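Undergrad: Got a predicted structure plus its sequence, pasted below:
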Amino acid sequence: MLEMRPSCECCDRDLSPSDDVAFICSFECTWCADCVDGFDGRRCPNCGGDLALRPTRSPAKLADNPASTERVLAKDCAPAR
């Protein structure tokens, strides 16, 4: 099972598992809404795929299925200003 990433891959903003402003592509690259607004065509800058709101994870499920603590940063991504 893939773990939810804890931050935006572009600006490194914290994104909690219950955050409703996180976006993912089919490869689960993770972005905040501010950065997504700056992406060409609102598409994933890594793969060019569609971005969708990331589902949230309930606190009850987080106990057995915690979010990742590993931060991932995309190469050459310019954070939203």
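TA: On my side now, so go ahead.

Undergrad: only C-alpha atoms for contact and neighbour calcs from this point on.
TA: OK.

Undergrad: Okay, residue 58 and residue 48: tell me how far apart.
TA: Between residue 58 and residue 48 the distance is 29 Å, computed by Cα to Cα, to the nearest Å.

Undergrad: just residue 66 next, same as before
TA: 28 Å.

Undergrad: same deal with residue 22?
TA: 17 Å.

Undergrad: In terms of neighbours, single out the busier of these two.
TA: residue 22 (27 against 13; other Cα atoms under 10 Å).

Undergrad: quick one: contacts for the more buried one?
TA: If you count contacts by Cα atoms under 8 Å, 6 or more residues apart in numbering, residue 22 has them with 8, 15, 30, 31, 32, 33, 53, 54.

Undergrad: one more structure, for comparison:
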Amino acid sequence: MLELRPNCERCDCDLPAESHQARICSYECTFCAGCAENHLDNRCPNCGGELVARPVRPPHRLKLHPASTLRIIAKAPLVPGR
């Protein structure tokens, strides 16, 4: 099950569970659409994998399986493929 992380790892903007602006890789590293498209070339800087739109969990399912509240923020500048 996806964690639905609450923020972009690059710019720390909020990405609530219902956001259509979240992008994730297969390891669920999470970025906003702006960072993914304008700074990361839609590639995860952590694993080099493709960043794709994160699915939205239906509200009635969020009650049973809430989104993560743990914020992950990169400590170093993120460069794709490193």
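TA: Done, it's in. Since we're looking at a predicted model, the values are computed, not measured.

Undergrad: hmm, back to that, ok, and the contacts of residue 22 of the first structure in the second structure?
TA: Contacts conserved in the second structure for those, using both residues aligned by TM-score structural alignment, their matches' Cα atoms under 8 Å: 8, 15, 30, 31, 32, 33, 53, 54.

Undergrad: from the chain's centre, how far out does the helix ranked longest in the first structure sit?
TA: The longest helix of the first structure (DSSP state H) is helix 33-38. Relative to its chain's centre, helix 33-38 of the first structure lies at 11 Å (Cα atoms, centre = their mean, to the nearest Å).

Undergrad: where along the first structure do the strands fall?
TA: Using DSSP state E, the strands assigned to the first structure run over residues 22-24, 30-32, 52-53.

Undergrad: Show me what counts as buried in stretch 11-29 of the second structure.
TA: 12, 14-19, 21-25, 28-29 (16 or more other Cα atoms under 10 Å).

Undergrad: now residue 69 of the first structure: how far from residue 14 of the first structure?
TA: As defined by Cα to Cα, residue 69 of the first structure lies at a distance of 10 Å from residue 14 of the first structure.

Undergrad: what touches both of those two?
TA: Contacts common to residue 69 of the first structure and residue 14, judged by Cα under 8 Å, 6+ apart, are residue 6.
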